[in-house]
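**Student:** My questions concern the predicted model and sequence given below.
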Amino acid sequence: MTDLPFGFSSPGDDDRGKDDDKRGGDDARRKDQGGNDAGSQNPFGFATGAGGFDPSAFDPSSFDPAALGQMFSQLGSMLSGMGAGMTSGSGAGPVNYQVATNLARQQIGKFTPVLDKENQAVADAVRLAEVWLDEATTFPSGVSRSTAWTPVQWLEESMPTWKRLCDPVATQLSRTWEQNLPAEAAQFAGPMMGMLTQMSGMAFGTQLGQGLGQLAKEVLTSTDIGIPLAPEGVAVLLPEAIASFADGLEQPAQEIVVFLAAREAAHVRLFTHVGWLRQRLLSTVEEYARGITIDFSGITEATANIDPQELFSNPSKLEELIGSSASFEPTTTPEQKAALARLETLLALVEGWVEQVVFAALSDRIPSTAALTETMRRRRASGGPAEQTFATLVGMELRPRKVREASALWRQLLEAGDITTRDGVWAHPDLMPDADDLDNPAAFIDRVIGGGASTFDDPIAQLEETLAAERAAEEPDEGRSGDKPRDTDED
């Protein structure tokens, strides 16, 4: 579908600029270097894609000076896109974000600049969606500005949030590595530990860069992964990705744009007016990271019989040692499983609420709302950007099944109560349903409706009421101690 509405242009339009090569990598050049769009990664290994180190290029049985030269040549090719990240101070942390940015930018390649008419199109679509959303939720508009982004803008604007998500995981893995490396292995690697730390940061940066480079070309809005990546109050649509998304659907393009604008505006409302939500998502990732441990039995076995001479005569052996993800697999503790469950449940509740609110706002106005809602569900269930990104970059995997169940819970709560009751659940994190509630929504709804909507309207008032009851229980003791009895008749 190419006739996009609201001034949107299709990806191949000629009026979108001719100087993309200055800002994006050349696909043909990257292919000549052996590059791939994505490669299988692990936090401690080198990428085999994007011009990476290919162990198959070497003879594992003998040392060949020519092969060693080829190894350094290919390694140099891999590092050519990292440039400044190898020498600047930005590579000193647990993740080399300069490497990540450079590789992501290289993977994005050519992109089409945003036109003025597309910025206006986004503003018009969001403005229309906001009017309809007013009838579907008690949360007022949270959008202060609407705009269109290129994939590169998405990368630059979202990087601060990715740092908050990735730093705790990478830091804990690095700390665990240094503190728990077996004595024999530590003695063997001691002189190289500083270099290994830098290589670890570079490996994380490589993985992050390739993941974000792919994600930047797929996301449709700033909240597509369930977490707000734009500045507060800013609603964002990505026209180039939306054009590709619309091209594979049978629904009218104008309806697709308004539907996506409504989803973005609903997300912004929720994150703007539920003050604890953004921080709770990020702190749950940090809680997960604090419990990371590594099973070093694989490292012990891998290093027990290593002949240092073999590392020089057989370059693929070093690559095998560094890239062996099985040796360095983080173990999952009960505390981490609980943190993962809370994160997955909270993200499912966000997505389910947005789905219900958008459907209620648009279903009577846009005929394709039901079909587009199901398309978004399938997109997530088939391993879309959100699942792949969390699983690859943060070590967390979402469960699409919970999204459907969360949506059903919000719908049933609305049917049993009203919009105020449903939205009031977001007043405090302690009032939110948990994973068990998603499996048994009837019990949760009974608690909400049975307790009265006022319980959810003001949790502080509920706390004050509890404290008042406790004080009242102590009053008889005060009376026996000589104090003048108080009149407790409230009538």
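**Tutor:** Okay, I see it.

**Student:** all contacts plus neighbour counts: C-alpha atoms, from now on.
**Tutor:** Noted.

**Student:** can you pull the contacts of residue 296?
**Tutor:** Neighbouring residues of residue 296 by Cα atoms under 8 Å, 6 or more residues apart in numbering: 180, 181, 182, 327, 328.

**Student:** Please pick the buried ones from those.
**Tutor:** The neighbour count (16 or more other Cα atoms under 10 Å) marks 181, 182, 327, 328 as buried among the contacts of residue 296.

**Student:** which of those lies closest to residue 421?
**Tutor:** residue 328 (47.5 Å; Cα to Cα).

**Student:** The closest one reaches residue 300, doesn't it?
**Tutor:** No - contact criterion Cα atoms under 8 Å: residue 328 and residue 300 do not qualify, at 10.5 Å.

**Student:** which residues in the stretch 1-150 of the chain form helices?
**Tutor:** Per DSSP state H, counting those that start in this stretch, the stretch 1-150 of the chain carries helices over the ranges 20-23, 27-32, 65-79, 97-108, 116-133.

**Student:** Which one of the ones you listed lies nearest to residue 89?
**Tutor:** By Cα to Cα (comparing all of the helices of the stretch 1-150 of the chain), the closest turns out to be helix 97-108, at 9.0 Å.

**Student:** Tell me the helices and strands packed up against that closest one.
**Tutor:** helix 151-180, helix 193-216 (3 or more Cα pairs under 8 Å, 6 or more residues apart in numbering; DSSP states H and E).

**Student:** most tightly surrounded among those?
**Tutor:** Counting by mean count of other Cα atoms under 10 Å, helix 193-216 has the highest mean neighbour count of those, with a mean of 23.

**Student:** Next, the contact list for residue 449, please.
**Tutor:** By Cα under 8 Å, 6+ apart, the contact set of residue 449 is 416, 417.

**Student:** how about a cut-off of 10 Å?
**Tutor:** Neighbouring residues of residue 449 by Cα atoms under 10 Å, 6 or more residues apart in numbering: 413, 416, 417, 418, 421, 422, 455, 456.

**Student:** Comparison target, given below:
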Amino acid sequence: MSDLPFGFGVPDRDPERRGESGSGAGNDPFGLGALFGGGGGAGAGTPEELLAKMPLFAELQKLMNWSGGPVNWDLARQGAISSLAAGSQPTSDAERTAVADALRLADLWLDQATELPSGVERPLAWSRVEWVEQTLPAWSSLIDPLAERVVAAMTSALPAEAAAMAGPLGGLMGRMGGVLFGAQVGQALGRLSGEVLTSTEVGLPLAPAGAGVLLPQNVAEFAAGLDRPLDEVRLFLALREAASQRLFAHVPWLRQQLHDAVHAYARGITVDREAIERGVTEAMGSMGGIDPTDPEKIQELLGSGLLEPEETPEQQMALRRLETLLALVEGWIDAVVAAAAGERLPGHGALAETMRRRRASGGPAEQTFATLVGLQLRPRRLRDAATVWGAMAQRYGSAERDRLWSHPDLLPTSDDLDEPLDFVARQGADDELRALTADDAQDRDERRDDPEGGAQS
């Protein structure tokens, strides 16, 4: 974060304008003269009008008037985009054409590797700024419940002394929490937009439905660090994006299951009240007291680790479920892309291993969530999940492999991933049982239709 938090700065840095009017803007950079009736009679009006005329307080008033939820998303958007002002390049016509061609070719190859039809209705090439703006609704639905629970848990756990200090300023503190979360989210999304390659790389669908997205600037920078041609890297990423879009478009419950796992984690957020009371008491001494109207003191306390929520058994269960789902999604994409690329893409093996390492180490998404609320998005069982999907296709075919997505109860659990080949073997036994059951049912139907034949037998 800059030395001037939330983008505030001296409003007028033009030396010629600073020299105007003698003791004007140059000697009163924040417009404080208005409070005392200076600046050409600007002192008339209500206190609110006076504050609105001061550039610094006008910006504060905008921030503190946010009432759209626990995260100030206007501030988050501004913060993310301002951090990219010098680093985001607009997409060119040639880049948009290249992305569209790559996604169309990827879909043709995938038609031969999976029974799920295409999920890409609109091939898009986004700049980093476009990625921030277009994915904000998805981030809001994911992060708001987490932020709301964190703020509520921390507020309820504040010791009586700190709560008494806040007094009637409780609403102000809530809005300040929205500002702090907004600034933090903005920084995280700004960093993430400089790394993410597609709209689904984080394992969660972020783009509007039907949109297949690549970020050409990031793809080019990613390819520059690899020993493969840019066209090949782009096509490989287009295969992954198109495969992911097929899954999310035609497995209607998957998106909600992922969101439910994140929200289940949020519902379990609690804090240790006694530990906070001890920590806040110590902090009040070391920080020279905690003024609830001082954002720097509040941010210092939040960043000290004293108010970090403890992970409950319920959260651990939700996190395990989330990690398993992410691994299954990622593993299926790996298996399908491998089948589609085959020997058509010479560098597929090396590129696939690069992506597995990128995701298995957590990648930009995990860092973003861990920074915000301590939630990690890591498909820890990625290789085990890929083994399941690969073995299912090899033993039973792609249609039976994809049939497991028809209902969440059919998917392997975390325990199943401990022995992935045993899970695959059980699917064959289940098929045999279903076949025997079907034969028995057919025999019963035939006897019902031919009662005389049934009696003779």
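**Tutor:** Alright, I've got the coordinates. Computed from a prediction, not measured in an experiment: that's the story for all the values here.

**Student:** which of the contacts of residue 296 of structure 1 map to contacts in structure 2?
**Tutor:** Among the contacts of residue 296 of structure 1, those whose aligned partners also touch in structure 2, counting by both residues aligned by TM-score structural alignment, their matches' Cα atoms under 8 Å, are 180, 181, 182.

**Student:** Looking at those, which is nearest residue 406 of structure 1?
**Tutor:** residue 180 (40.4 Å).

**Student:** Over in structure 2, tell me which residue corresponds to the closest one.
**Tutor:** Mapped onto structure 2 by TM-score structural alignment, residue 180 of structure 1 lines up with residue 157.

**Student:** so residue 333 of structure 2 sits right up against residue 236, yeah?
**Tutor:** No - Residue 333 of structure 2 lies out of contact with residue 236 (Cα atoms under 10 Å); the separation is 11.5 Å.

**Student:** returning to that earlier point: and the contacts of residue 449 of structure 1 as CSV, adding secondary structure, distance to residue 343 of structure 1 and neighbour count?
**Tutor:** Listed next are the contacts of residue 449 of structure 1 as CSV, based on DSSP: H, G, I helix; E, B strand; the rest coil; distance: Cα to Cα, whole Å; neighbours: other Cα atoms under 10 Å:
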residue, secondary structure, distance to residue 343 of structure 1, neighbour count
413, helix, 22, 22
416, helix, 27, 16
417, coil, 27, 16
418, coil, 27, 15
421, helix, 23, 21
422, helix, 20, 25
455, helix, 25, 20
456, helix, 22, 24
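
**Student:** Identify the farthest-apart pair in these.
**Tutor:** Largest separation among the contacts of residue 449 of structure 1 by Cα to Cα: 416 and 455, giving 15.7 Å.

**Student:** Can you give me the neighbour number for residue 250 of structure 2?
**Tutor:** 15 (other Cα atoms under 10 Å).

**Student:** My error: substitute residue 445 of structure 2 in the last question.
**Tutor:** Using other Cα under 10 Å, residue 445 of structure 2 is surrounded by 11 other residues.

**Student:** Tell me who's in contact with it.
**Tutor:** Counted by Cα under 10 Å, 6+ apart, residue 445 of structure 2 has contacts residue 439.

**Student:** How is residue 445 of structure 2 classified with respect to secondary structure?
**Tutor:** Three-state assignment for residue 445 of structure 2 (DSSP: H, G, I helix; E, B strand; the rest coil): helix.

**Student:** Hmm, I typed the wrong one, I wanted residue 312 of structure 1.
**Tutor:** At residue 312 of structure 1 the chain is in helix, as set by three-state DSSP.

**Student:** can I assume residue 423 of structure 1 is in contact with residue 349?
**Tutor:** No - with contact defined as Cα under 10 Å, residue 423 of structure 1 does not reach residue 349; the gap is 11.7 Å.

**Student:** Looking at these two now, which is surrounded by more residues?
**Tutor:** Per other Cα under 10 Å, whichever of residue 423 of structure 1 and residue 349 has more neighbours is residue 349, with 26 against 20.

**Student:** what's next to the helix or strand harbouring residue 455 of structure 2, contact-wise?
**Tutor:** Using DSSP states H and E, residue 455 of structure 2 falls within helix 451-456. Residues from elsewhere that reach helix 451-456 of structure 2 (Cα under 10 Å, 6+ apart): 443, 444, 446, 447, 448, 457.

**Student:** quick one on the thing from earlier: what is the nearest of the contacts of residue 449 of structure 1 to residue 78 of structure 1?
**Tutor:** Nearest to residue 78 of structure 1 out of these is residue 422 (Cα to Cα; 51.7 Å).

**Student:** what do we get in structure 2 for that closest one?
**Tutor:** Residue 422 of structure 1 maps onto residue 401 in structure 2, by TM-score structural alignment.

**Student:** Just to check, that match is in contact with residue 332?
**Tutor:** Yes - assessed by Cα under 10 Å, residue 401 of structure 2 is found in contact with residue 332 at 9.2 Å.

**Student:** From residue 29 of structure 1, how far off is the nearest residue to residue 51 of structure 1 once chain neighbours are set aside?
**Tutor:** Once flanking residues are discounted, residue 51 of structure 1 sits nearest to residue 35: 4.4 Å by Cα to Cα, 6 or more residues apart in numbering. Distance, residue 35 of structure 1 to residue 29 of structure 1, using Cα to Cα, to the nearest Å: 9 Å.
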